[in-house]
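take this sequence and fold it.
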Amino acid sequence: MKKTSVAFLALSALGSAAHAQSSVTLYGIVDAGILINNNVKGSHEYALSQASSSRWGIKGTEDLGGGLSAIFDLENGYTTGTGALSQGGLLFGRKAFVGLSSQEWGTVTAGRQYSVSNDLTSTFASGADWAASGLGYGTRASDVDNVDTSNRIQNSIKYVSPNYRGLQAGVLYSLGGQAGNFSQNSVVDAAVSYSNGPLNLGAGYTFVKDPYYATFGNQGNSSTPSSSAAGANDNINNKIFGGYASAGSQQIIVAGGSYALGPATIGLVYSNTQFQNLGSVNAVGAIAGPKYTGGTATFNSGEVNLKYQVNPALQLAGAYIYTHNSGADGLGSAKYNQFNLGATYTLSKRTSLYAIGFYETASGIDSTGKQAVADLYSSAYSANNHQLAGIFGITHRF
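Okay, the predicted model is just below:
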């Protein structure tokens, strides 16, 4: 009996030690706000919406010894007002990956995940930081540069290095999954960042083969153009760049930085986005527009923003964003100017109130070959060249 008791106690101790070395965490955000838009195809809109994307997730880690850990993260996105799934109805549309992590060698993960460009540059942009990332209203020209992660990258393998004296880098490759064509629908992504006290810098490069298809969106492994494939990626339905769905490739270069001066933080972002080899894809189901026969459409975008911590509870912020679409195939160019203003009041470590406003103007000829109209991302386009919107609400994190 005594030996049995000793053995039981030993096994219990081993079990407790193993449990202490592993963890699984449930986390999430619940956000709800009142949205007002002055011009949605000529009409006013009043709706329940969300500034931060509501989500819940499960993440875990297991200590494998020698400084190596197994990790995973499964994250679901949903709409608070209706309970509907976001990201095209995917169960874990925000994240779904598993991998290995080492403080000495870095982290390797596989699955559906954010690009390393987004990991290392998005915090410099107002739209991905405080200006309603859930809506996407605060992004540059319908998030043409994907800084606000309108598109996750799936079927991907990703490596992020350890942080060495403030320097960090990462690479990602998404396998298109098309038999007989290794590069079709594939994504290549790389980024680097540097942090030193109040100074933070980052830059990234992304190349997407056949961006009309779904490896860069919410549905994987589409092999032929179809209406369902078009619907998999909401970006294809906006007027700012939806007319370029026939592009054979997309290239994104983004760079940014921030500098903290006491309670104030100044941020800068520049991006260059090219829709290349236009006309090489039969974009069935895409937004109506000109039949491009070649060439490249280029978007250059710049942003300057400022955050100011008035006191421990109150933050005020503002941003100006300019985007120029140089056009393609001899069609005219378009210009977009956007202003974001926001205030966040923290009630506790997990709960805050917010009020955010957005104003966009447009001029020139857009991707559809028509007079450019304002088109705040995730909203239907305006009936004219300007659009004004605002949202105020509450965010709770758990």
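
can we go C-alpha only for contacts and neighbour counts from here?
Fine.

what residues of the longest helix seen in the chain count as buried?
With DSSP state H applied, the helix covering the greatest number of residues in the chain is identified as helix 2-20. Along helix 2-20, not one residue counts as buried under the neighbour rule (16 or more other C-alpha atoms under 10 Å).

helices or strands up against that helix?
With contacts defined as 3 or more C-alpha pairs under 8 Å, 6 or more residues apart in numbering; DSSP states H and E, helix 2-20 has no packing partner among the helices and strands.

following it, which helix or strand shows up next?
Next along the chain after helix 2-20, taking DSSP states H and E as the criterion, comes strand 22-40.

the next helix or strand after that following strand vs strand 22-40, what angle?
From strand 22-40 onward toward the C-terminus, using DSSP H and E, the following helix or strand is strand 43-49. Per axes from the mean of the first three to the mean of the last three C-alpha atoms, to 10 degrees, the angle that strand 43-49 makes with strand 22-40 is 160 degrees.

ok now strand 43-49, how far from the chain's centre?
23 Å (C-alpha atoms, centre = their mean, to the nearest Å).

now it: buried residues?
Of the residues in strand 43-49, those with enough neighbours to count as buried (16+ other C-alpha under 10 Å) are Leu48, Ser49.

what is the neighbour count of the closest residue to Gly342 other than its chain neighbours?
For Gly342, ignoring the flanking residues on the chain, the nearest one in space by C-alpha to C-alpha, 6 or more residues apart in numbering is Ile356 at 4.1 Å. Counted with other C-alpha atoms under 10 Å, the burial measure for Ile356 works out to 24 neighbours.

list the contacts for Ile356?
The contact partners of Ile356, by C-alpha atoms under 8 Å, 6 or more residues apart in numbering, come to Ala131, Ala132, Asn340, Leu341, Gly342, Ala343, Gly390, Ile391, Phe392.

pretty sure Met183 belongs to a helix, no?
In this structure residue 183 is Ser, not Met. No. With DSSP: H, G, I helix; E, B strand; the rest coil as the criterion, Ser183 is located in coil rather than a helix.

number of residues surrounding the nearest residue to it once chain neighbours are set aside?
Using C-alpha to C-alpha, 6+ apart and skipping residues adjacent in sequence, the residue nearest Ser183 is Gly176, 6.5 Å away. The tally of other residues near Gly176 (other C-alpha under 10 Å) stands at 26.

here is a second sequence; please produce its structure as well for comparison:
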Amino acid sequence: MVWTLDSSGQQAMGTATLVKGRNWPTYNNEIDYISPTIGGFTAQGVYGMGEVAGSTKKGSTGGLSLAFIQPSYELRAMYDYANDANGQYSSLFQFSKELTLGGTITIDRLKLFAGYQNLSAPGMTGSTGNPDKANQIWLGANYQLSPALTLIAGAYHVKLNQNSGSANLFTLGTNYSLSKRTLLYASIGTVRNSALTSFAVETGTSAVGVNQNAFYSGVSHSF
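Take a look at the predicted model:
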């Protein structure tokens, strides 16, 4: 549900960029439940079986999302975890614990976004260049220029522990709805790495200390 807190809708450049995709993974054999909305409150729970005989922890995943949604604003809190094949949190951007807090405010045609995310991998031995904690914050905005055209802006910052550096991402984009189910989208962005970080402008890993710029566009159709 992190996409609801991201002005880009969690496109290729967005909240996933500075955590190398940790907050939008896909896991096998998960059980997911989404509650009905009651008085603005809704909850979602998910559990993924690790498929390791004799263990309920090895390879397992899970999470909980709570939200309070009103016409002009929403608040969300989310927690999830992913264990490796040994039942450990051994990789900050793959097998770790994740806490996300954030919300949105809508003022006429303007929608503002803000979020905070903490990753931790206590099974790692953290050291310089090999962090076991990351803190990401972001701000964003959507502006409904017309019923079909939405302008998008976002700014994201991540700080790694163990003196392992930080990075920033800045994006601008637009969505144009051709119909209720089809839209065109285009975005530009830049990621600015510190001397020790290696984030790619679109989710992934680049060379250490290298900045990147990107433009992409596409078509989205819902069936």
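
let me see the TM-score of these two.
TM-score for the superposed chains, counting by TM-score structural alignment, normalised by the length of structure 2: 0.85, backed by 219 aligned residues with a C-alpha RMSD of 2.8 Å.

what stretch of structure 2 does stretch 177-196 of structure 1 fall on?
Mapped onto structure 2 using TM-score structural alignment, stretch 177-196 of structure 1 covers residues 51-70.

report the separation between the aligned residue in structure 2 for Arg350 of structure 1 and Phe223 of structure 2.
Arg350 of structure 1 is assigned Arg181 in structure 2 as its aligned equivalent, the criterion being TM-score structural alignment. Arg181 of structure 2 sits 7 Å away from Phe223 of structure 2, going by C-alpha to C-alpha, to the nearest Å.

next: Ser146 of structure 2.
For Ser146 of structure 2, the distance to Phe223 of structure 2 (C-alpha to C-alpha) stands at 24 Å.

compare those two (neighbour count), which wins?
Neighbour tally, Ser146 of structure 2 and Phe223, criterion other C-alpha under 10 Å: the higher count belongs to Ser146, 10 against 4.

in structure 1, what sits opposite the more buried one in the alignment?
Using TM-score structural alignment, the equivalent of Ser146 of structure 2 in structure 1 is Asn311.

same check, this time on Leu110 of structure 2
Checking with TM-score structural alignment, Leu110 of structure 2 has Ala264 as its match.

what's the burial count for its match?
Neighbour count of Ala264 of structure 1, defined by other C-alpha under 10 Å: 15.

and Leu172 of structure 1, helix, strand or coil?
Judged by three-state DSSP, the three-state class of Leu172 of structure 1 is strand.

contacting residues around the residue nearest to it when sequence neighbours are not counted?
Of all residues beyond its chain neighbours, the one nearest Leu172 of structure 1 is Lys158 (4.2 Å), with distances taken as C-alpha to C-alpha, 6+ apart. The contact partners of Lys158 of structure 1, taken as C-alpha under 8 Å, 6+ apart, are Thr107, Val108, Thr109, Ala110, Val116, Gly170, Val171, Leu172, Tyr173.

show me what counts as buried in the host helix or strand of Ser363 of structure 1.
With elements taken from DSSP H and E, the one containing Ser363 of structure 1 is strand 351-364. Buried positions in strand 351-364 of structure 1, judged by neighbour count with 16+ other C-alpha under 10 Å: 351-364.

could you check how far the residue most central in space within structure 1 is from Ala169 of structure 1?
Nearest to the centroid of the C-alpha atoms of structure 1, with distances taken as C-alpha atoms, centre = their mean, sits Thr149, at 1.2 Å. From Thr149 of structure 1 across to Ala169 of structure 1, the span is 19 Å (C-alpha to C-alpha).

do the same with Pro263 of structure 1
In this structure, Pro263 of structure 1 lies at 28 Å from Ala169 of structure 1, with C-alpha to C-alpha as the measure.

give me the more crowded residue out of those two.
Higher neighbour count among Pro263 of structure 1 and Ala169: Ala169, with 22 against 12, using other C-alpha under 10 Å.

shouldn't that one be within a strand?
Yes. With three-state DSSP as the criterion, Ala169 of structure 1 is located in a strand.

surely it touches Ser161?
Yes. If you go by C-alpha atoms under 8 Å, Ala169 of structure 1 and Ser161 touch, sitting 5.5 Å apart.

give me the neighbour count for Ser65 of structure 2.
20.

re the thing from before, next, count neighbours for the match of Arg350 of structure 1.
Quick note: Arg181 of structure 2 (other C-alpha under 10 Å) scores 10 neighbours.

just give the nearest non-adjacent residue to it, would you?
With C-alpha to C-alpha, 6+ apart as the measure, Ser222 is the residue that lies nearest to Arg181 of structure 2, at 5.0 Å, once sequence neighbours are left out.

same question for Leu68 of structure 1.
Beyond its immediate neighbours in the sequence, the residue positioned closest to Leu68 of structure 1 (C-alpha to C-alpha, 6+ apart) is Ser102, lying 4.7 Å away.

give the aligned equivalent of that neighbour in structure 2.
In structure 2, no residue is paired with Ser102 of structure 1, using TM-score structural alignment.
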